[in-house]
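Engineer: Here is my input; please provide its structure:
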Amino acid sequence: MGKIIAIANQKGGVGKTTTSVNLAASLGVLEKKVLLIDADPQANATSGLGIDVETIEIGTYQLLEHTNTAKEAILKTDTPNLDIIASHIDLVAIEIELVDKDDREYMMRRSLIEIKDDYDFIIIDCAPSLGLLTLNALTASDAVIIPIQCEYFALEGLGKLLNTVKSVQKIHNPELDIEGLLLTMYDSRLRLSNQVVEEVQKHFNDMVFKTIIQRNVRLSEAPSFGESIINFDASSKGAINYLSLAKEVINKNS
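Structural biologist: Purely as a prediction, here's the structure:
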């Protein structure tokens, strides 16, 4: 039985896509069968794995519209054991198109039923908003990972996101769990980074992953080469961090 994990935070620039791509790739390298779903109209997870966004004919949009099945939307990637359902800028329109449909929050959930058992993990890269796209992802997921950057406004907006998770649990998906809070963009030289880590660990103790994702130049270079950090530079700090996170996720679910 596959586990579906959404990577969500309505704030932009917190490392959602970096985490989605590199956690998925790390799980694949650790011999888990993984599907990454790009549910962000910016399609950065798609291009970050070397797929030309312009060539996408069947992707997340068609999945939510139910014009194609999930099986038809799956593409192979160059990373071992990792498939993707790609995104395209046309996904922007989906919020408007689904607005007056019945059960609009359940479109993704329904689409994934037929393939859930084909994978160990399905990772959903959410858009930086709490709109219908993210709601679909949370309703379809078993758990959510929330990346939090080690910067001044880190905890701003977190309360709003946790309230959204609560209301999804109450109304649409009682099974939804918080897999964990993930500290990202950590710079050990900065006092502020260390303060944020302390603050988050103090408030949320067991909910916080032990792995902390450090700032790493190789990590930010990898997407421009269309590669995960595992393919791009497996010995970099970024790769080591994400492999460590993947092991934590596997241990939590074994």
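
Engineer: rest of the way, CA atoms for contacts and neighbours
Structural biologist: Will do.

Engineer: Show the end-to-end separation of stretch 229-245, please.
Structural biologist: The first residue of stretch 229-245 is 13 Å away from its last residue (CA to CA, to the nearest Å).

Engineer: again, but for stretch 134-145
Structural biologist: Taking CA to CA, stretch 134-145 runs 13 Å from one end to the other.

Engineer: Asn136 and Arg110 touch, don't they?
Structural biologist: No. Distance between Asn136 and Arg110: 10.0 Å, which falls outside the contact criterion (CA atoms under 8 Å).

Engineer: Of these two, which one has the most company?
Structural biologist: Of the pair Asn136 and Arg110, Asn136 is the one with more neighbours under other CA atoms under 10 Å, namely 21 against 15.

Engineer: need the contact list for that one.
Structural biologist: Asn136 makes contact with 104-109 under the criterion CA atoms under 8 Å, 6 or more residues apart in numbering.

Engineer: structure for this one too, so we can compare:
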Amino acid sequence: IKPDNVSEIAKLIKQKIETTSKALTVAIYNNKGGVGKTTTTVNLAAMLTILKKKVLIVDFDPNQRDLTNLLGIKPSKETLYSWLEAKNTQISIKDVICRYKTPNNLYSFDAIPADEELAYLGEDQLRQLFKLSRLRQVLETSKSQYDYILIDSSPNWRFFSQSTLLASDVVLIPTKHNNMSSLENAATAIKSFIPQIQQERKDGGPIALPIFFNGEKINESQIKTAQKEINSIIEQAREDRINQFDLLPYFYPYYSQHKKDCRVFELPSYAHIANSSFSHTPAVYNYKIARDYYLALVKEYFLP
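Structural biologist: Below is the predicted model:
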């Protein structure tokens, strides 16, 4: 991605979404915790179902299991561990998924809950048991059944997060405008982690989507402070002699030589979004303001 071809690449991604018969697999990832990955995942899934899309979400963060707990779902007939371990078609995805439904049964989507058994395995054990590409392999068999597969990733750079990115077509990166670490870690993911996976896959994927500010109130002064920090991050990446990288289009996707637009997409703060875990229901199903916010997110990144 370069400043002059951001809009072209965005059109290609959206065109792929509209024309492909396979699901677009999206990793929701930042190497920093506390940026709202899980909240984003469940509400994005819910908004897509309101738009009549078929959605599968995967909790691939067995150490925290936030998505599983937020939705109040439990492992199905077979666990994620057994599905990953199974050879060929011994276990169907139908045996692994849980069907999440709203209390009024108006909306639903499929979910694969986190498996606690995976959390007990150390990094070396995981890599001995499973190839890094295993998640991608098992999800590939189900891509024709969905429009979107969303994977809630762990906030680190180990087996689970690497597997998540390897399995994904694009990476959606939430950040906090008032959290420098979330911005720095987003930069690290874009210039180092994602290229590492691209090199392993050798097909150009996954593609990093531009960052967005997630779930915080923000005023003009704070925007200027965030821009100052972002400008510093961009400049450091440009001057890095070992790993020089142009981060500009990932932080300022509207910027061009003709229009120096430094806007970053913002998903505003809304109390009911953050508190939806208590009701085990994504906020977009209950609150119009939340629906409007996430509809804007969907239009920004995924739909024309």
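
Engineer: so what number do they get for TM-score?
Structural biologist: Scored against TM-score structural alignment, normalised by the length of structure 1, the superposed chains reach a TM-score of 0.86; 247 aligned residues with a CA RMSD of 2.6 Å.

Engineer: in structure 2, which of the contacts of Asn136 of structure 1 remain in contact?
Structural biologist: With the contact criterion set to both residues aligned by TM-score structural alignment, their matches' CA atoms under 8 Å, those that also touch in structure 2 are 105-109.

Engineer: Among the contacts of Asn136 of structure 1, find the one with the greatest number of neighbours, please.
Structural biologist: Of all those, the most densely surrounded is Met108 (25 neighbours; neighbours counted as other CA under 10 Å).

Engineer: As a check, name the ranges of all strands in the stretch 1-150 of structure 1.
Structural biologist: Secondary structure of the stretch 1-150 of structure 1 by DSSP state E, counting those that start in this stretch: the strands cover 3-7, 34-39, 74-76, 82-85, 121-126, 143-149.

Engineer: Can you tell me which of those is nearest to Lys247 of structure 1?
Structural biologist: For Lys247 of structure 1, the closest of the strands of the stretch 1-150 of structure 1 is strand 121-126, at 12.8 Å, according to CA to CA.

Engineer: If you count contacts, what does that closest one end up packed against?
Structural biologist: Contacting strand 121-126 of structure 1 under the criterion 3 or more CA pairs under 8 Å, 6 or more residues apart in numbering; DSSP states H and E are the following elements: strand 3-7, helix 16-29, strand 34-39, helix 132-140.

Engineer: In structure 2, what stretch matches the shortest one?
Structural biologist: If I follow you right, that is strand 3-7 of structure 1. Counting by TM-score structural alignment, strand 3-7 of structure 1 pairs with residues 24-28 of structure 2.

Engineer: with structure 1 superposed, average distance for the matching stretch?
Structural biologist: Its matched residues in structure 1 lie on average 0.5 Å from stretch 24-28 of structure 2 after superposition (mean CA distance after the TM-score superposition for structure 1).

Engineer: Give me the buried positions along that stretch.
Structural biologist: Residues 24-28 are the ones in stretch 24-28 of structure 2 that count as buried (16 or more other CA atoms under 10 Å).

Engineer: And for stretch 161-176 of structure 1?
Structural biologist: Within stretch 161-176 of structure 1, the residues that qualify as buried are 161, 165-166, 168-169, 172-173, 176, counting by 16+ other CA under 10 Å.

Engineer: same check, this time on stretch 11-21 of structure 2
Structural biologist: When neighbours are counted by 16+ other CA under 10 Å, the buried residues of stretch 11-21 of structure 2 are found to be 11, 13-14, 17.

Engineer: Nearest to Glu220 of structure 2 among those?
Structural biologist: The shortest gap between Glu220 of structure 2 and any of the buried residues of stretch 11-21 of structure 2 belongs to Lys11, at 30.1 Å (CA to CA).
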